[in-house]
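# For reference, the sequence and a predicted model appear below.
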Amino acid sequence: FHSRKTIILTKILNNYQRSKFYHSTSDEQNISLYSKTHQKGSIPCNNNDLIVIRLPKRTCDPCSRTKNVDLVVIVKSCVYCFEQRFVFTVGLPTPNETNTYHFDGFMTTLTIDAMQLSSKYDILSNESKIHNDMLIGAFHDTYFNLTSKMMLSLRWATNFCIPQSPLFLFIDDDYLLHPNNTINLIRKFNYSQMKSLAAGSVYFGKVDRPKNGYVSYNEYPWDYYPRYFLGIGYFLGADVVHDASIAMPFTKQFRIDDVYLGIILKRLNRTLTHLDNIHIHPGKHHLKSGAFMITRYLAENHVDWTTGLIIRKKRTEH
């Protein structure tokens, strides 16, 4: 949505003895991941403290009577994305101002945007005070902490939001929501369906191992990932969010958050539903056919935000 209203939007920027996974090839030659059933008394392998610096007060506030809603939207954002978001979960700015990271013997260099300005924290704090809809975690906001950001979001939703909403939508801050199309989509599901839903743009692919090794065999020894959602946007029902937040401490962490969620959902035996109306590069024809996640270009040129109607391209004034 282009404003802070309608369906509640939440600003989110946001082994057990080493878990052992076994793989097998199904009829479709998809990799299935399983873990050994943990023994009584086993210690979680991925249960580091996720300290919260700020909680959103406008949404899912346990200290006030918040109206129940059909959908809570969690927008994944970053500390330097002030102009791109209107809601978010984020970590702290990095202390070393570097865009080069070393992991398991490999070096990754990110674009300049990924390392800009830890001095932005004061602006971040002020934004949180004004809007009261941000969840900020006490970890550095880097590419390799995306999984921690997702875990924080799910834990917060489990503890504060599940009694108030049956359904959650997680989206990147590169996209906006078209209100009418979003409402029309969720109205297709009844309450029970919402609670158990896991839906998005389903992807299944080979592990990326270029010459310099993006993912090492030590991190992930198999050739294919399980089915997972493209991280641009996906729906998780309250039951799925609850179960995933419990399963994660008992599942070895993987730094690619989209894939990690896919591993979790596979372990939980959840069916991933593919939604045809999610597009990485949506056009006006997609918007007309029900696309609910739209680019900033579509939002600024083809939507009348006073009515929510789809319009011809707006004329630019000279």
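It's in.

# Could you use CA atoms for every contact and neighbour count after this?
Will do.

# After the helix or strand encompassing L152, which helix or strand is next?
Using DSSP states H and E, L152 sits in helix 146-156. Downstream of helix 146-156, the first helix or strand assigned by DSSP H and E is strand 167-172.

# Contacts for that following strand, please.
Residues lying outside strand 167-172 but in contact with it, judged by CA atoms under 8 Å, 6 or more residues apart in numbering, are 70-77, 194-195, 197, 231-238.

# Could you rerun that using 7 Å?
70-77, 194-195, 232-238 (CA atoms under 7 Å, 6 or more residues apart in numbering).

# ok, how many other residues are close to L275?
For L275, the neighbour count with other CA atoms under 10 Å is 14.

# and it, how far is that from L71?
Distance of L275 to L71, given as CA to CA, to the nearest Å: 17 Å.

# What of N30?
To L71, N30 is 32 Å away according to CA to CA.

# which one of those two has more residues nearby?
Between N30 and L71, counting by other CA under 10 Å, L71 is the more crowded of the two (21 against 16).

# pretty sure the more buried one is in contact with Q164, am I right?
No - contact criterion CA atoms under 7 Å: L71 and Q164 do not qualify, at 9.1 Å.

# so what does the helix holding L152 touch, helix or strand wise?
In terms of contacts (3 or more CA pairs under 7 Å, 6 or more residues apart in numbering; DSSP states H and E), helix 146-156 is packed against helix 238-247.

# Can you get me a residue count around the nearest residue to R209 once chain neighbours are set aside?
Leaving out its chain neighbours, the residue that sits closest to R209 by CA to CA, 6 or more residues apart in numbering is V215, at 5.9 Å. The tally of other residues near V215 (other CA under 10 Å) stands at 19.

# How about the one 4 residues further on?
Taking other CA under 10 Å as the neighbour definition, E219 ends up with a count of 13.

# SS state for K266?
Under the three-state scheme (DSSP: H, G, I helix; E, B strand; the rest coil), K266 adopts helix.

# which non-adjacent residue is nearest it?
Once flanking residues are discounted, K266 sits nearest to L33: 6.7 Å by CA to CA, 6+ apart.

# in the stretch 51-200 of the chain, which spans are helices?
Using DSSP state H, counting those that start in this stretch, the helices of the stretch 51-200 of the chain run over 121-131, 146-156, 179-186, 191-195.

# Those helices into CSV, with extra columns for distance to H302 and mean neighbour count?
What follows is the helices of the stretch 51-200 of the chain, written out as CSV (distance: least, CA to CA, whole Å; neighbours: other CA atoms under 10 Å):
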stretch, distance to H302, mean neighbour count
helix 121-131, 27, 14
helix 146-156, 32, 23
helix 179-186, 13, 16
helix 191-195, 30, 17
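
# for comparison:
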Amino acid sequence: MKFLRDLSLLVVLILPILSIVYIYQYEEEGGKYNWPLIVRESNNSYEVEMNYQLMSPLDVPEKFTILDILILKSGFESELLTFDDLVNIPDSRWRSDFDRRVELVYPQAYNTTEVISALLNGQPIPEKPINGPRVRFVQISEEVCHPEKPLSHKYDIVVVVKSGVSQFKERQEFRRLNKAFTNLQGESLMGLRIGLVFSIGLPRSQQNNMFKRGKYQLRLNTSGGQFLNPKSLDQATAQFEEERKIYKDLIVGDYEDTYFNLTMKTFHSFVWASTFCRKNRPMILFLDEDVPVSLKYLVRVLRSQRREKRNNLLHGVLVRRGRVFRFEKGPSIPKWNVLKSEVPWPFYSDYVMGFLVISSYSNIERLALGMFFTKQFPIEDAYIGLVAAKLNIPVRHSRELLDWKFIITKQKHHLRTLNSKIFK
């Protein structure tokens, strides 16, 4: 083995199989520690794997439960309920003011903050991560946060656009709008450097827009479903392969890029940012491709914030007590419906809508690790809210930072754009 160490990264070159291992570091009071997500590179693809050890069975704590009186309208018997018990309780039996500590019972039902602390300090954890220890990237950006390119780590803000694999024209328009102030060739804005990447998955192998959600079959006619047909998928695949060769700003996860995999896209995006961008620890702005923000306005706002506030960001359009939609009874919007086995309670944790989320790096780190230990469901913004709740990270409204009248760029563009009043 050959070893190369600098201030932030340990690189291990394993011969003769030509696999490179990157071990990142983080600092806390008292010293430096290895970041628990290790990167293995082989043939230009990257696998991020969690390094952990398990507790002795005798040391594993009991999983969280909740007393029935704290969540039920009536019929309680002072029993402690597990997650499986919650799944079988109809929404109609839940108190409207049910105790939000029920979120701690969501799998994995251990103290997620303590699990992450143990990981960061090299101590054993109770159980392997429910979402598996590995995340694979078919491709990562060469211009932003690349382990072999020092200049790609100079950014103060990294913009991650969550893009559908078929949305090539939208990515092109984003590139055109922001070229002057992003990535290696862009100028700084008020002294801040900005990186821009697009987070996408792979074209769907099943060439139709039918999805199975539990026992239900669903046809998706919008939100990318209109492109899930043989002709459009063949075109998207060919265009995607060409785009990968030309542009160096793609983060390509090893998952199928569909609406119902938005949580998977979010997971990959957080893992990428928390691991590959460690050297400069930038603020991260997640955007949908129909939110062309004004970078000049964004930078002006962030420059005006005290360091303490910039280090504690998790802001967007705040939703409180968002209704959970069902396939069975009650309010239903098919593409937003979730199963009782996915979300057993009738109202989500507070969350910020996924089309714009701005976060400090310290929250990106904790959320990324928390996602390994939090069972996934398809509503990605509500999922982030649940992980944040389990970690006791407050979510805040973007109006604390941003004036809705100035968020969207005034440049001429061809993007389908959200009405900026949604930020009010």
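Perfect, I can see it now. Since this is a predicted model, take the numbers as computed values, not measurements.

# Need the TM-score between these chains.
The pair, once superposed, lands on a TM-score of 0.77 when counted by TM-score structural alignment, normalised by the length of structure 1; 274 aligned residues with a CA RMSD of 3.0 Å.

# Now do the aligned partner of the residue nearest to R209 of structure 1 in structure 2 against K215 of structure 2, distance only.
Alignment note (TM-score structural alignment): V215 of structure 1 maps to V338 of structure 2. For V338 of structure 2, the distance to K215 of structure 2 equals 12 Å [CA to CA].

# ok, how many other residues are close to the counterpart of G105 of structure 1 in structure 2?
For G105 of structure 1, the aligned position in structure 2 is K215, judged by TM-score structural alignment. Burial measure for K215 of structure 2: 8 neighbouring residues, criterion other CA under 10 Å.

# do the same with S274 of structure 2
Neighbour count of S274 of structure 2, defined by other CA under 10 Å: 24.

# pretty sure it is touching E365, no?
Yes - S274 of structure 2 lies in contact with E365 (CA under 7 Å); the separation is 5.0 Å.

# residue contacts, the nearest residue to A199 of structure 1 once chain neighbours are set aside?
What sits nearest to A199 of structure 1 in space, not counting adjacent residues and going by CA to CA, 6+ apart, is T273, at 4.4 Å. Residues near T273 of structure 1 by CA under 7 Å, 6+ apart: 198-200.

# Apply 10 Å and report the result again.
By CA atoms under 10 Å, 6 or more residues apart in numbering, the contact list for T273 of structure 1 reads 197-202, 229, 234-235.

# what's around G31 of structure 2, how many residues?
G31 of structure 2 has 7 neighbouring residues, counting by other CA under 10 Å.

# how about the helices of the stretch 51-200 of structure 1 in CSV, adding distance to R65 of structure 1?
What follows is these, written out as CSV (distance: least, CA to CA, whole Å):
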stretch, distance to R65 of structure 1
helix 121-131, 18
helix 146-156, 17
helix 179-186, 24
helix 191-195, 21
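
# Quick one: closest of these to L309 of structure 1.
In terms of CA to CA, the element of the helices of the stretch 51-200 of structure 1 nearest to L309 of structure 1 is helix 179-186, at 8.1 Å.

# circling back: how near is the match of G105 of structure 1 to S398 of structure 2?
Taken as CA to CA, the span from K215 of structure 2 to S398 of structure 2 is 38 Å.

# follow-up on the earlier one: so which elements touch the host helix or strand of the residue nearest to K266 of structure 1?
For L33 of structure 1, the element it lies in under DSSP H and E is strand 31-35. Judged by 3 or more CA pairs under 10 Å, 6 or more residues apart in numbering; DSSP states H and E, strand 31-35 of structure 1 is in contact with strand 21-25, helix 257-267.

# tell me what the first one is packed against?
Applying 3+ CA pairs under 10 Å, 6+ apart, one finds that strand 21-25 of structure 1 makes contact with strand 31-35.

# Kindly calculate the angle that the strand it packs on makes with helix 257-267.
Angle between the axes of strand 31-35 of structure 1 and helix 257-267 is 70 degrees (criterion: axes from the mean of the first three to the mean of the last three CA atoms, to 10 degrees).

# Skipping adjacent residues, who's closest to the alignment partner in structure 1 of Q139 of structure 2 in space?
Matched by TM-score structural alignment, Q139 of structure 2 corresponds to R54 in structure 1. Using CA to CA, 6+ apart and skipping the chain neighbours, the partner closest in space to R54 of structure 1 is I136 (5.1 Å).

# The one you found touches K76, doesn't it?
No - using CA atoms under 10 Å, I136 of structure 1 is not in contact with K76; the gap is 11.0 Å.

# Between those two, point out the one with more neighbours.
Counted by other CA under 10 Å, I136 of structure 1 and K76 do not tie: I136 has more neighbours, with 30 against 27.

# quick one on the thing from earlier: for the aligned partner of the residue nearest to R54 of structure 1 in structure 2, which residues are in contact?
Per TM-score structural alignment, the equivalent position to I136 of structure 1 in structure 2 is V252. Taking CA under 10 Å, 6+ apart as the criterion, V252 of structure 2 is in contact with 45, 136-141, 165, 198-202, 244, 265, 268-269.

# Check the gap between N111 of structure 2 and L104 of structure 2 for me.
Here the criterion is CA to CA. By it, N111 of structure 2 lies 7 Å from L104 of structure 2.

# Now list whatever residues contact both of those two.
63-64, 390-391.

# and those residues as CSV, adding distance to F83 of structure 2 and neighbour count?
Output for those, formatted as CSV (distance: CA to CA, whole Å; neighbours: other CA atoms under 10 Å):
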residue, distance to F83 of structure 2, neighbour count
K63, 10, 16
F64, 9, 20
K390, 14, 25
L391, 18, 19
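
# quick check, nearest of those residues to F211 of structure 2?
Nearest to F211 of structure 2 among the shared contacts of N111 and L104 of structure 2: K390, at 29.5 Å, using CA to CA.

# correct me, but the closest one touches V115?
No - counting by CA under 10 Å, K390 of structure 2 sits too far from V115 to count as a contact (11.3 Å).

# Spell out which residues are contacts of both of the two.
With CA under 10 Å, 6+ apart, K390 of structure 2 and V115 have common neighbours G370.

# any idea how far the aligned residue in structure 1 for F347 of structure 2 lies from I264 of structure 1?
Under the alignment (TM-score structural alignment), F347 of structure 2 maps onto Y224 of structure 1. In this view, Y224 of structure 1 and I264 of structure 1 are 15 Å apart by CA to CA.
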